[in-house]
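Chemist: structure for the following, please:
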Amino acid sequence: PDVNNTVCTNHNGWISLHGYLAQWELTTLLDVPRTIEYLAYLGYQYLNDSQLSAITVTRDKKIDLDKKQTSRNVFRCHVMGAKGVGKTSLLQGHLNRNLRYVATLNKEHLSSFTINTVQVYGQEKYLLLHEVDVAVSDMLNPTEMNCDVACLVYDVTNPRTFEFCARMYLKHFLDSRIPTLVVACKTEHPAIRQDYHLSPAQFCHKYKLPPPQSFTCIDKVNKEVYIKLATMAAYPNLKRLVHMLLVQQNPLWLQEKIRHVRDIISRDDKIYLKIGLLAAALAGVGFIVYRMSSSSSSSR
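Modeler: The predicted structure follows:
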């Protein structure tokens, strides 16, 4: 049953042609011998009665990084975050499923993988999302580190969730060549201050990461995050600024600044008087400069 929650389905819950092809890509990426076995069952024959002719072997990812280009069309994203931050919603949103639909699914039939196509600069790429169940104290094994892009997820309504992302990045991804995106889930709710010495926006700025990407799927799924992840996976050598410009960012940093100003106002009862006096002083200086410039022009 988990296959139906791994690829796209139609309104009846049946796997569509698009989902069927995506399932082949997933199986081939994770288990090539099984793909060859399936091809044999289906009677696939081409050259020398071998199923190997159906498999395309791409060059090593390290070579792609050195060459700064790749011929691959399937990219793997590992999704990590504390429990309850919204990782399942993020994975199911990749299949165009909103939160209301996800709530109707049997949790026992949910998959830790989802795969779908994403348009990257006009080209269709497959993006595989894999939820990695790991604690912040755990060391990631080579399989868990084997991805094209990492997605660190936190909940904007839970103040203890961003610390997980920060520690995971500093512990595993800071010195790696794996592009990393911080995703803020449940942004349909007001964000609260995280219990970490740096805000998510400050953390990303300090370590030269793209700004936190907002995500919500309560009704309509925000697809920008998948475009961002696929582009970072396909073009890991692009600079941070280019990744920032790929999609329109939800200004989480602006929300933090506004919240900071509100805190200042709430702590200082005389803040409006101070602002008014400052505005009056600036207006007075401007008027004096204007009169002086007018007098100088008249004397000429």
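Chemist: okay, CA-based contacts and neighbour counts for the rest of this
Modeler: OK.
Chemist: any idea how far S71 lies from I55?
Modeler: S71 sits 14 Å away from I55, going by Cα to Cα, to the nearest Å.
Chemist: how about stretch 145-163: buried residues?
Modeler: For stretch 145-163, a neighbour-count test (16 or more other Cα atoms under 10 Å) marks 145, 147-158, 161-163 as buried.
Chemist: ok, residues contacting that stretch?
Modeler: Outside stretch 145-163, the residues within contact range by Cα atoms under 8 Å, 6 or more residues apart in numbering are 75-82, 85-87, 164-165, 178-187, 189-196, 200, 229, 232-234.
Chemist: buried among those residues? Need that as a selection in ChimeraX.
Modeler: The ChimeraX command for the buried members of the contacts of stretch 145-163 (criterion: 16+ other Cα under 10 Å) is given here:
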select :75,76,77,78,79,80,81,82,85,86,87,164,165,178,179,180,181,182,183,184,185,186,187,191,193,194,200,229,232,233,234
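Chemist: show me the contacts of stretch 145-163 that map onto helices.
Modeler: K87, F164, C165, P200, L229, M232, A233, A234 (DSSP state H).
Chemist: surely the second one touches G81?
Modeler: Yes. Taking Cα atoms under 8 Å as the contact criterion, F164 and G81 are neighbours in contact, 6.6 Å apart.
Chemist: where exactly do the helices run in the stretch 151-300 of the chain?
Modeler: Remark: helices assigned in the stretch 151-300 of the chain by DSSP state H, counting those that start in this stretch are 162-168, 200-206, 224-234, 240-246, 252-267, 271-299.
Chemist: likewise for the stretch 1-150 of the chain?
Modeler: With DSSP H, counting those that start in this stretch as the criterion, the stretch 1-150 of the chain has helices spanning 17-30, 32-41, 61-67, 87-93, 99-102, 142-145.
Chemist: is it true that F75 touches Y126?
Modeler: Yes. Using Cα under 8 Å, F75 is in contact with Y126, at 6.2 Å.
Chemist: overlap in contacts of these two?
Modeler: Residues touching both F75 and Y126 (Cα under 8 Å, 6+ apart): A230.
Chemist: one more to put side by side:
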Amino acid sequence: MALAAASANLAGKQSLRVVVIGDPGTGKSSLVASAATERFPDEDVPGVLPPTRLPVDYFADRVPITIVDTSSSPEQKPKLIAECQSADVVVLTYACDRPATLQRLSSFWLPELQSLQLKAPVIVVGCKLDLRDEKQYSLEAMMEPIMGTFQEIETCIECSLFRQIQVREVFYYAQMAVLYPTAPLFDQETQALKTRCRRALKRIFILCDHDRDGALSDVELNDFQVKCFNAPLQPAEIAGVKRAIQDKLAEGVNDNGVTLTGFLFFHTLFITNGQMETTWTVLRKFGYDDELKFRDDLIPAIKRAPDQTLEFTSKTIDFLRGIFNMFDTDNDGALLPAEVEDLFSTAPENPWSSHLYENCAENNVLGGLLFEGFISKWALMTLLHPPSSFANLIYVGYSGDFDSAFTTTRKRKVDRKKQQTQRNVFQCYVFGPRGAGKTALLQSFLKRQPDAFSVNGRFAANTVELPDGNRKTLVMREIPEGDVGSLLSDKESLAPCDIAVCVYDSCDEFSWQRARDLLVKVAAHGKNTGYEVPCLIVAAKDDHGQSLMALQDSTRVSHGMGIETPVPVSVRLNDLNNIFCRIVNAARQPHLNIPETEAGRTRRQYRQLLNRSLTVVSIGAAVAVVGLASYRLYAARKSASSGE
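Modeler: All right, here's what the predicted structure looks like:
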């Protein structure tokens, strides 16, 4: 069965720019002239033709094509490079009657294109087919190693301009290379579907397998055909599909219908037979772009203030709990790395393979991700990049819309005024000098030993059970001392922060002095930008013995700033003084523990003095007004008495 692909411009291209390059005398300009006039040029063709536009109805897709001729002379190389860099597709020519020009493709032209790191596909075109000596070489034998080395080659074709053989086909293949490129779908070297293509097709298969029996029945195949190609399948065509698959791959079909293996194999056949448009039609019908990710227009634009965040709704939490249980195949309450990979096997890639998510959540002793860690990783992804979080929800099977998946939190400024917050996910920035114990604090949050890992700038995300029975998600982000300056150079850098924790080594007076400076910088930045955050001081390494000077000064500073006194903790002794509950409780009360700096205190005292002065002036003015009124009343009475 041949599935009919839609002829619409599915790639979203409004026009195509085809740049023709190659050795002198290989027929570049004649190829352009022949395509435009549909005949062999009678007169000598100029060395380089001006850009030539083919009629809009040249092909059924009705995509306007502009062909750009080029010169291969050394002095024109900058212009040739510029044209190639602006090309949608490059046509690289050689002369069929001059084998040396074919050899020049791999010795010069293709390496030159690779050095430019072009993303445009390449069509290799042999001109002057009518002059070729058939005994000179086998085209297939010559091109196979070249195409194996240079993956950017989309296809090869030979033509005769004199006899008008396959001239139109050259630009048809050029158009197809852009609208329906092979490179994102298929690896020519391994002759297999590329990973993203296989993952996208797997997701499509699961969506079409309505009864979840692991196979597409005749009814499901027909529904798939109608959705993608607007045409039903006849029973004989369905039987033909199954037979074509089963003849090549026995496990591609079972009693219930076409299996995932068979579905993937069938698309491999389409691609190897040059029918890329069929697979692309399927992919684009399900919302995929040329990079085999969801199109940008399918992800809603997120409008929120800098101090607002997104959180999952209860519906989304329930969905994720179901997905977690589904992929927890050994029912041990944790997802092993292989199970996590399987869960994301319908996404373009595992989003948690990024270093940002490495070791950021709690695992069990076997390395399995607990449900609390699973939800915490999703919460972290939502904080860092909400569109990615929503896209991955859809990739793994969520069927609701954006508004059903997320709720937008109230502005933190409003929370401060109302003296409460409704948030369930809190982000904590952890500041402190090098060696203060920041990393150990994050590791203890994940119930790990202090030497478990040592990568800076990471996150730790977990749930915290509070004394009142509520559970909140806390995301802790370590800010290396050297990064504080660049972080605070951004006016909105503290907007996503619900609470700042400043850590110092309690036995090191110098560590406290540096921590104090950081705390003042954070407090001043929040005051100056309007994104003030509660702050806590953590005196780490309490088991090493406290520096008396550091203890006294940190207590004095915390009192002076109007925040809680430093919380002593010892990670080594696992004496954490309930620090994570304290952090969450402080974040839940955003109007408290806002540090006041010396400058802020001076401004406050000035405002108080000004207010008192204004009050005195107001009282004096009021007394004067009352006195004047009394005098006028007295004068009026006296005048009345004289008149009598």
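Chemist: before we move on, the earlier item: farthest-apart pair in the ones in helices among the contacts of stretch 145-163 of the first structure, please.
Modeler: Farthest-apart pair in these is F164 and A234; separation 26.0 Å (Cα to Cα).
Chemist: what is the burial count for I157 of the second structure?
Modeler: Counted with other Cα atoms under 10 Å, residues neighbouring I157 of the second structure total 17.
Chemist: check the secondary structure at the nearest residue to it once chain neighbours are set aside for me.
Modeler: Spatial nearest neighbour of I157 of the second structure, excluding adjacent residues (Cα to Cα, 6 or more residues apart in numbering): V125 at 5.1 Å. Here V125 of the second structure is strand, with the state taken from DSSP: H, G, I helix; E, B strand; the rest coil.
Chemist: ok, V125 of the second structure - contacts?
Modeler: V125 of the second structure is in contact with V91, L92, T93, Y94, C156, I157, E158, C159, V170, counting by Cα under 8 Å, 6+ apart.
Chemist: you'd agree the fourth one is in a helix?
Modeler: The reference is to Y94 of the second structure. No. Y94 of the second structure is assigned strand when assessed by three-state DSSP, not a helix.
Chemist: give me the neighbour count for it.
Modeler: Y94 of the second structure: 27 neighbours (other Cα under 10 Å).
Chemist: just to check, it is in contact with T101?
Modeler: Yes. With contact defined as Cα under 8 Å, Y94 of the second structure counts as touching T101 (5.2 Å).
Chemist: how near is the aligned partner of R410 of the second structure in the first structure to L30 of the first structure?
Modeler: Aligned counterpart of R410 of the second structure in the first structure: R59 (TM-score structural alignment). According to Cα to Cα, R59 of the first structure stands 16 Å off from L30 of the first structure.
Chemist: and if you look at R76 of the first structure?
Modeler: Look at R76 of the first structure and L30 of the first structure: by Cα to Cα, they are 10 Å apart.
Chemist: same question for A40 of the first structure.
Modeler: Going from A40 of the first structure to L30 of the first structure by Cα to Cα gives 18 Å.
Chemist: between those two, who's got more neighbours?
Modeler: Neighbours were counted for A40 of the first structure and for L30 using other Cα under 10 Å; A40 has more, 14 against 10.
Chemist: how about the more buried one, nearest residue that isn't a chain neighbour?
Modeler: On the basis of Cα to Cα, 6+ apart, the spatially nearest residue to A40 of the first structure that is not a chain neighbour turns out to be Q51, at 6.8 Å.
Chemist: ok, that neighbour - contacts?
Modeler: If a contact means Cα under 8 Å, 6+ apart, then Q51 of the first structure has I36, L39, A40, Y44, Q45 as its contacts.
Chemist: now which residue in the second structure aligns to the first one?
Modeler: I take that to be I36 of the first structure. Alignment note (TM-score structural alignment): I36 of the first structure maps to F390 of the second structure.
Chemist: against E311 of the second structure, how distant is that match?
Modeler: Using Cα to Cα, F390 of the second structure is found at 11 Å from E311 of the second structure.
Chemist: what is in contact with these two at once?
Modeler: Residues touching both F390 of the second structure and E311 (Cα under 8 Å, 6+ apart): T382.
Chemist: who touches stretch 267-280 of the first structure?
Modeler: Stretch 267-280 of the first structure has contacts (Cα under 8 Å, 6+ apart) with I265.
Chemist: residue range for stretch 65-80 of the second structure in the first structure?
Modeler: Under TM-score structural alignment, there's no match for stretch 65-80 of the second structure.
Chemist: endpoint to endpoint, that stretch covers what distance?
Modeler: By Cα to Cα, the extent of stretch 65-80 of the second structure from end to end equals 19 Å.
Chemist: also stretch 361-379 of the second structure?
Modeler: 11 Å.
Chemist: any chance you could list what contacts that stretch?
Modeler: For stretch 361-379 of the second structure, contacts defined as Cα under 8 Å, 6+ apart pick out 311-312, 317, 320-321, 324, 333-337, 357, 360, 389, 425, 446-447, 460-463, 473-475.
Chemist: return the residues in contact with the residue most central in space within the second structure.
Modeler: Among the residues of the second structure, S388 comes closest to the average C-alpha position under Cα atoms, centre = their mean, at 4.9 Å. Residues in contact with S388 of the second structure (Cα under 8 Å, 6+ apart) are M381, T382.
Chemist: any idea how far it lies from T382 of the second structure?
Modeler: As for S388 of the second structure, its distance to T382 of the second structure is 8 Å (criterion: Cα to Cα).
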